[in-house]
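A.B. asks: turn this into a structure:
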Amino acid sequence: MTTTSPLPARPDFSGEVAAHYAEYRRGYPPAVLDALVRTFGLDAHPGIGDLALDLGCGTGQLALPLAAHVRTVIGLDPEPDMLGLARAAADRVGVRNALWLLGTDADVPALAALLPGDCPFGVTVIGNALHWMRPDELFRALRPRTRAGGGVAVIANGAPVWAQDTDWSRALRGALEEHFGRPITASCGTGAAEREGYAAALTAAGYTDVRETVIAYEDALTPDQLLGAVYSAIPAPELPSHAERPAFAARLRAALPAPPAAGYPEHVRVSLLTGLA
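C.D. replies: Sure thing, here's the model as predicted:
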């Protein structure tokens, strides 16, 4: 008999957390979309183009630009507020080929069963969300419903703001640990050990040409953007109330070094871990 290890409890990313996520989470540079198109040969033809699945789509940071490169993109997420903001963003930018569905990775087999046999996925993308899923089961479920030459892309969109190798990030982490009274170690699937585990899971599930593509660039965060990124990552029950927010923000700002004129510098390393079905 086989057993399945329990997943960590999914955090509550509703309400304000979802709004902060939509406003402050970094988007994906065009080179990421170019790499997806090149790796999987994506086709946006309106009649015969590809179907893409964005698992843990959040507020659409990846699904929306991906929509320009496929016939249809399905965004799947367990948080209704995230999906509502994704749909609103799609309306604002005129994306009409995106479908937003409430669900988790456990719903992938049922979703695939609803699709016609001649409508496989061209690509499934998972951006900074696989740590809430069961990769082994998910990759096995996706492979038979993915077209030849298509596959899976597990994307780490840079390290969290509290986990970077900079003085300001270490100071931020220390202030957060003091506030919450516990170590802040989450890498959200961006750590080397996690990426190696995902690569091994892709290989074990039968994917070929498993490889990592890295796209790196320099950016900078204003103090407000830095705080917004923090608020986007704190589950709703732990988010400081509006009455407490000014004191919380003041403690974080006091712990940080003075920002350079251009903002807090960060070296963003976007990792695309891909495997062909």
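A.B. asks: going by C-alpha atoms from here, please, whenever you check contacts or count neighbours.
C.D. replies: Will do.
A.B. asks: would you confirm that Val214 contacts Thr274?
C.D. replies: No: Val214 is not in contact with Thr274 according to CA atoms under 8 Å; the separation is 11.1 Å.
A.B. asks: between these two, who's got more neighbours?
C.D. replies: Thr274 (29 against 14; other CA atoms under 10 Å).
A.B. asks: can you pull out the strands in the stretch 101-250 of the chain?
C.D. replies: Using DSSP state E, counting those that start in this stretch, the strands of the stretch 101-250 of the chain run over residues 121-127, 146-157, 208-221.
A.B. asks: which helices and strands sit right next to the shortest one?
C.D. replies: In terms of contacts (3 or more CA pairs under 8 Å, 6 or more residues apart in numbering; DSSP states H and E), strand 121-127 is packed against strand 51-55, strand 146-157.
A.B. asks: quick one: contacts for the residue lying closest to Asn157 once chain neighbours are set aside?
C.D. replies: The shortest distance from Asn157 to any non-neighbouring residue, by CA to CA, 6 or more residues apart in numbering, is to Val270 (4.7 Å). Val270 is in contact with Ile155, Ala156, Asn157, Gly158, Val214, Ile215, Ala216, counting by CA atoms under 8 Å, 6 or more residues apart in numbering.
A.B. asks: quick check: the fourth one touching Glu266?
C.D. replies: So that's Gly158. No: using CA under 8 Å, Gly158 is not in contact with Glu266; the gap is 9.4 Å.
A.B. asks: between the two, tell me which one has more neighbours.
C.D. replies: Shown here are Gly158 and Glu266; by other CA under 10 Å, Gly158 has more neighbours (25 against 19).
A.B. asks: for Pro109, see how far away that one is.
C.D. replies: 29 Å (CA to CA, to the nearest Å).
A.B. asks: how many neighbours does Ala243 have?
C.D. replies: Residues near Ala243, counting by other CA under 10 Å: 8.
A.B. asks: ugh, wrong one, Tyr198
C.D. replies: Using other CA under 10 Å: Tyr198 sits among 21 other residues.
A.B. asks: can you tell me the closest non-neighbouring residue to it?
C.D. replies: Tyr198 sits nearest to Pro135 (CA to CA, 6+ apart), 6.9 Å away.
A.B. asks: neighbours of the one you found, how many?
C.D. replies: When counting by other CA under 10 Å, one arrives at 18 neighbours for Pro135.
A.B. asks: and what of Asp91?
C.D. replies: Close neighbours of Asp91, defined as other CA under 10 Å, add up to 12.
A.B. asks: ok, now Ala112?
C.D. replies: With other CA under 10 Å as criterion, Ala112 counts 18.
A.B. asks: and it, how far from Ala205?
C.D. replies: Taking CA to CA, one finds Ala112 at 17 Å from Ala205.
A.B. asks: same thing with Asp12?
C.D. replies: Taken as CA to CA, the span from Asp12 to Ala205 is 30 Å.
A.B. asks: run this one through as well so I can compare:
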Amino acid sequence: MGLGFGGEVARFYQRYRRGYPPAVFDALVEAFGLTPEDTVVDLGCGTGQLTLPIAARVRAVVGVDPEPDMLELARQAARDQLFGNVGWLLGADTDVPALAALLGDGRVGAVTIGQALHWMDHDTLFPRLRPLLRPGGGVAVVTNGTPLWLQDTAWSRALRGCLEQWRGAELSQPCGTDAASQRRYADSLVAAGYDVEQRTVDYTDEIDLDDLVGGVYSALSRDALPAPEQRTEFATRIRDALHPETRFPESVRVTVLAGRRR
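C.D. replies: Reported below is the predicted structural model:
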């Protein structure tokens, strides 16, 4: 069922994937009128970067992901942070009809999809989600900044060149963060019967070389991940490509594309 993001990749994902600022969760609550009585489904939840903070705002959250290792790490994080209102299901976007049968019609305040929609068939998914949603509820497509190697900075361009040389292939996949993808998702939501609005949250961050290399690892499948004996050379190549910089500033834009059920 998985997409090849288990094992070590899941651990890199948990450690290095950035979380979301509180303003993002304020935007989700406002967009769908979420209350402590609501249930939320986080589809493609990964290790819970979106799941757990939204759980503090609602009655319950169901995290769904096709990777068992991601879910195990998310489950442990929920235990460590004493969240007792989160459940975890092994599944994908294609399992939404079964999820609807489990939860019932009109019971869900929101379905969140955090930087995972590019792995899904959104044109099929959005209509399938509508029966789950209560009136005023909806679907939120949440992206958390442009990939490290596609940003408009000198260090990002140097990183992209280094990675393309290492992998022998061009890196151009924006993972749904680009304007064209956002328009495509918005049009698909409208066609499926949602009223759509876009909200953005901007913040700045700064990472070091360890964060940068770990962030790259978290985005690679197990097959593409450098073997353990190659990782010192891999990190050295990146450090040399980015020399003399050792700290890397980012301007991060979180986009919340909110589709409310009509």
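A.B. asks: please work out the TM-score for the two chains.
C.D. replies: The TM-score (TM-score structural alignment, normalised by the length of the second structure) is 0.97; 261 aligned residues with a CA RMSD of 1.2 Å.
A.B. asks: circling back: ok, Asp12 and Ala205 of the first structure, which is more surrounded?
C.D. replies: Taking other CA under 10 Å, Asp12 of the first structure and Ala205 do not tie; Ala205 has more neighbours (20 against 16).
A.B. asks: dump the residue contacts of the equivalent of that one over in the second structure.
C.D. replies: Superposed on the second structure with TM-score structural alignment, Ala205 of the first structure falls opposite Ala192. Residues in contact with Ala192 of the second structure (CA under 8 Å, 6+ apart) are Asp123, Phe126, Pro127.
A.B. asks: between these, which is nearest Ala235 of the second structure?
C.D. replies: Asp123 (39.0 Å; CA to CA).
A.B. asks: burial of Ala60 of the second structure, as a residue count?
C.D. replies: 22.
A.B. asks: related to what we said a few turns ago, Met70 of the second structure: which of the contacts of Ala192 of the second structure is nearest?
C.D. replies: Phe126 (23.8 Å).
A.B. asks: how near is the equivalent of the closest one over in the first structure to Ala192 of the first structure?
C.D. replies: Superposed on the first structure with TM-score structural alignment, Phe126 of the second structure falls opposite Phe139. For Phe139 of the first structure, the distance to Ala192 of the first structure (CA to CA) stands at 19 Å.
A.B. asks: then Pro223 of the first structure?
C.D. replies: Pro223 of the first structure is 28 Å from Ala192 of the first structure, by CA to CA.
A.B. asks: and these two? which has more neighbours close in?
C.D. replies: Using other CA under 10 Å, the more surrounded residue of Pro223 of the first structure and Ala192 is Pro223, with 17 against 10.
A.B. asks: contact partners for the residue mapped onto the more buried one from the second structure?
C.D. replies: Aligning on TM-score structural alignment places Pro223 of the first structure opposite Leu209 in the second structure. Applying CA under 8 Å, 6+ apart, we find Leu209 of the second structure in contact with Arg239, Thr246, Arg247, Phe248.
A.B. asks: repeat for Leu43 of the second structure
C.D. replies: When contacts are counted by CA under 8 Å, 6+ apart, Leu43 of the second structure touches Gly63, Val64, Asp65, Ala92, Asp93, Val111, Thr112, Ile113, Gly114.
A.B. asks: find the nearest non-adjacent residue to the equivalent of Gly109 of the second structure over in the first structure, please.
C.D. replies: Here Gly109 of the second structure is matched to Gly122 in the first structure, going by TM-score structural alignment. If the residues on either side of it in the chain are set aside, Gly122 of the first structure comes closest to Gly150, at 4.7 Å by CA to CA, 6+ apart.
A.B. asks: residue contacts, the corresponding residue of the second structure for that neighbour?
C.D. replies: Per TM-score structural alignment, the equivalent position to Gly150 of the first structure in the second structure is Gly137. For Gly137 of the second structure, the contacting residues are Phe32, Gly33, Val108, Gly109, Ala110, Arg260, Arg261, by CA under 8 Å, 6+ apart.
A.B. asks: gap between the first one and Gln151 of the second structure?
C.D. replies: Shown here: Phe32 of the second structure relative to Gln151 of the second structure, a distance of 31 Å by CA to CA.
A.B. asks: so how do I select the buried members of the contacts of Ala192 of the second structure in PyMOL?
C.D. replies: Buried residues within the contacts of Ala192 of the second structure, by 16 or more other CA atoms under 10 Å, are selected in PyMOL with:
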select buried, resi 126
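A.B. asks: out of the contacts of Ala192 of the second structure, who's nearest Gly87 of the second structure?
C.D. replies: Closest to Gly87 of the second structure, out of all of the contacts of Ala192 of the second structure and judged by CA to CA, is Phe126, at 22.2 Å.
A.B. asks: which parts of stretch 117-126 of the second structure are buried?
C.D. replies: Quick answer for stretch 117-126 of the second structure (16+ other CA under 10 Å): Leu117, His122, Leu125, Phe126.
A.B. asks: show the end-to-end separation of stretch 202-217 of the second structure, please.
C.D. replies: So stretch 202-217 of the second structure: terminal residues 24 Å apart, CA to CA.
A.B. asks: for stretch 137-146 of the first structure, that is, sorry about that
C.D. replies: Terminal-residue distance, stretch 137-146 of the first structure (CA to CA): 15 Å.
A.B. asks: then stretch 222-233 of the second structure?
C.D. replies: 18 Å.
A.B. asks: so which bits of it are buried?
C.D. replies: Arg222, Leu225, Pro226.
A.B. asks: same check, this time on stretch 181-201 of the first structure
C.D. replies: Ser187, Cys188, Gly189, Thr190, Arg195, Tyr198, Ala199, Ala201.
A.B. asks: between these, which is nearest Asp91 of the first structure?
C.D. replies: Cys188 (28.9 Å).
A.B. asks: so that closest one sits right up against Ala129, yeah?
C.D. replies: Yes: the criterion here is CA under 8 Å, and Cys188 of the first structure meets it with Ala129 at 7.1 Å.
A.B. asks: quick one: the helices in the second structure, in order.
C.D. replies: All helices of the second structure, identified by DSSP state H, fall at 8-16, 22-32, 51-55, 68-80, 96-103, 122-129, 154-167, 179-191, 209-218, 231-242.
A.B. asks: can you lay out those as CSV showing distance to Val86 of the second structure?
C.D. replies: Output for those, formatted as CSV (distance: least, CA to CA, whole Å):
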stretch, distance to Val86 of the second structure
helix 8-16, 17
helix 22-32, 16
helix 51-55, 7
helix 68-80, 7
helix 96-103, 14
helix 122-129, 20
helix 154-167, 36
helix 179-191, 27
helix 209-218, 24
helix 231-242, 35
